[in-house]
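Asks: Here is my input, please return the structure:
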Amino acid sequence: MVNNVETLAAVSWIVSRGGAAYAQRGTSAETGTKLVCLSERFTRPGAYEVELGTSLERIVTELGAGLKDDAELTALQVGGPLGGFLAADALDVPLTETDLAARGAALGHAGLVAFDQRVAPEDVLRHIWQFAAAESCGACSPCRVGSRRGLELASAGDPPGEEYGRLSRVLAEASLCAFGRRIPPAVRSLARAYGGRLTGWDQ
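Replies: Now for the predicted structure:
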């Protein structure tokens, strides 16, 4: 039997208090707790265990104590490089799979990466495509070729145009696994988080 560290970390609590007690934590639909990891830009970075359903705003402002050096949060990446982005004024969302999906993000491993006003959205966009191109397993051409073409478009620095609309649809509909299918939603969420500063990437 194979388990991840997060599962094993919960075992002692469940053994000592019982499964029914653990199921009372979190929400009725998504029970238990989640380890969230706050990135280095937070005043108090690190790993925190929270109940599922805890608001992102509370995690960012209370546990993370905001950003270092009085920096202003502009976007929050949730759940990994392809998990999705939320704007700083859109953190009134519970930490659950369902609620995050409704906002165009994903819970994933629940890592929270903060981006402040010193980071250009174009740099974050290129990072998404660089990650996608580097980590694509290459088993299917929509993801293998599409991620590289997306990186070329992002690196050009111009609005992507109609070609990106077609590329986005192919990635979302023809990729063999969730990795390729998650790229377009992640890019769209980034465009939304930055409020129109990434014209054309919200397709």
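
Asks: Please count neighbours and contacts with C-alpha atoms only from this point.
Replies: Noted.

Asks: which residues of this structure fall in strands?
Replies: Remark: strands assigned in the chain by DSSP state E are 33-38, 46-51, 73-78, 85-87, 111-116.

Asks: Adding mean neighbour count and distance to Gly196, write those strands out as CSV.
Replies: Listed next are the strands of the chain as CSV, based on neighbours: other CA atoms under 10 Å; distance: least, CA to CA, whole Å:
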stretch, mean neighbour count, distance to Gly196
strand 33-38, 20, 26
strand 46-51, 16, 31
strand 73-78, 23, 13
strand 85-87, 25, 12
strand 111-116, 22, 17
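
Asks: one more to put side by side:
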Amino acid sequence: MQGLRGTVRPRPPYPTGSGLWGRPTAVNNVETLAAVPWVLRHGGAAYAKLGAPAETGTKLVCLSQRFRNPGVYEVELVVPLRYLVDALGGGVEPGYRLRCLQVCGPLGGFLSPDELDLPLLGDALADAGVALGHGSLVAVDDRITAHELLRHVWRFAAAESCGACTPCRVGTRRGLELTGDSAGARTVLSRQDDLLEVMATGSLCAFGRGVPTAVRSLVRVYRDELLAGEP
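Replies: Sure thing, here's the model as predicted:
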């Protein structure tokens, strides 16, 4: 809108202090604006009764990939992930087994099937090493190998990095290279850990800092498979 290059800028200042044309700017997504008519009609107090005391309201959750009933569902914050996966999503399609659940898209993080009793709450998911974000859930089946999934995450990160800062620009490409490294799995994961620490500390924006969260959660869920055959 201002004719500037579409790239990340250091913060602060934040948009609320200096946004469009240097003026205080409110930034809302479509989901937030869609809730406004209901709040105006029923009142803020009624909306605040939905969800949990610390995280009130509803969330649009997009179920995709191997779900029997894919689609977008509006649910109260605090409902268990298992309700979303089994009751709304209908579980995975016949012939497949749920291997993990990807939360919040490519950089949100991964959970194992035995973690589905976690509530749909930002703090609870953050404690488990994933982000709530925009609320998408992707059912990953057991036919996708750990290495394929890890390479996919790094490929996405390398393709989507805006390149404004070195930790993210170089780090994502180095991470992708590591997925093809011929060294042993333990050695590669150790090198990857060092890389992720640099990205988490030095990246300018949430994208570069979000890659480590996604990769670390994936490694946690798939560690046995990634290290299969290692002494």
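
Asks: After superposing, what score do the chains get?
Replies: The TM-score (TM-score structural alignment, normalised by the length of the first structure) is 0.93; 200 aligned residues with a CA RMSD of 1.6 Å.

Asks: Let me have the strands of the first structure in CSV, extended by distance to Ser155 of the first structure.
Replies: As requested, those are arranged in CSV below (distance: least, CA to CA, whole Å):
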stretch, distance to Ser155 of the first structure
strand 33-38, 28
strand 46-51, 32
strand 73-78, 20
strand 85-87, 20
strand 111-116, 20
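
Asks: so which of the ones you listed comes closest to Ala193 of the first structure?
Replies: Between Ala193 of the first structure and these, the shortest gap by CA to CA is with strand 85-87, which sits at 4.2 Å.

Asks: Now the closest one on the second structure. Mean distance?
Replies: In the superposition with the second structure, the average deviation recorded for strand 85-87 of the first structure is 0.2 Å (mean CA distance after the TM-score superposition for the first structure).

Asks: just checking, what's the longest helix in the second structure?
Replies: With DSSP state H applied, the helix covering the greatest number of residues in the second structure is identified as helix 206-226.

Asks: need the contact list for Cys137 of the first structure.
Replies: Arg144 (CA atoms under 8 Å, 6 or more residues apart in numbering).

Asks: so what corresponds to it in the second structure?
Replies: By TM-score structural alignment, Cys137 of the first structure lines up with Cys162 in the second structure.

Asks: Arg66 of the second structure versus the aligned residue in the second structure for Gly79 of the first structure, what's the distance?
Replies: The pairwise alignment with the second structure assigns Gly79 of the first structure to Cys104, based on TM-score structural alignment. Distance of Cys104 of the second structure to Arg66 of the second structure, given as CA to CA, to the nearest Å: 16 Å.

Asks: Over to Ala228 of the second structure?
Replies: 26 Å.

Asks: okay, these two: which has more neighbours?
Replies: Set side by side, Ala228 of the second structure and Arg66 show more neighbours around Arg66, with 19 against 9, by other CA atoms under 10 Å.

Asks: Ala48 of the second structure pairs with which position in the first structure?
Replies: Using TM-score structural alignment, Ala48 of the second structure pairs with Ala23 in the first structure.

Asks: give me every residue that touches the aligned residue in the second structure for Glu40 of the first structure.
Replies: Matched by TM-score structural alignment, Glu40 of the first structure corresponds to Gln65 in the second structure. Going by CA under 8 Å, 6+ apart, Gln65 of the second structure touches 138-140.

Asks: I appreciate the help and will end here.
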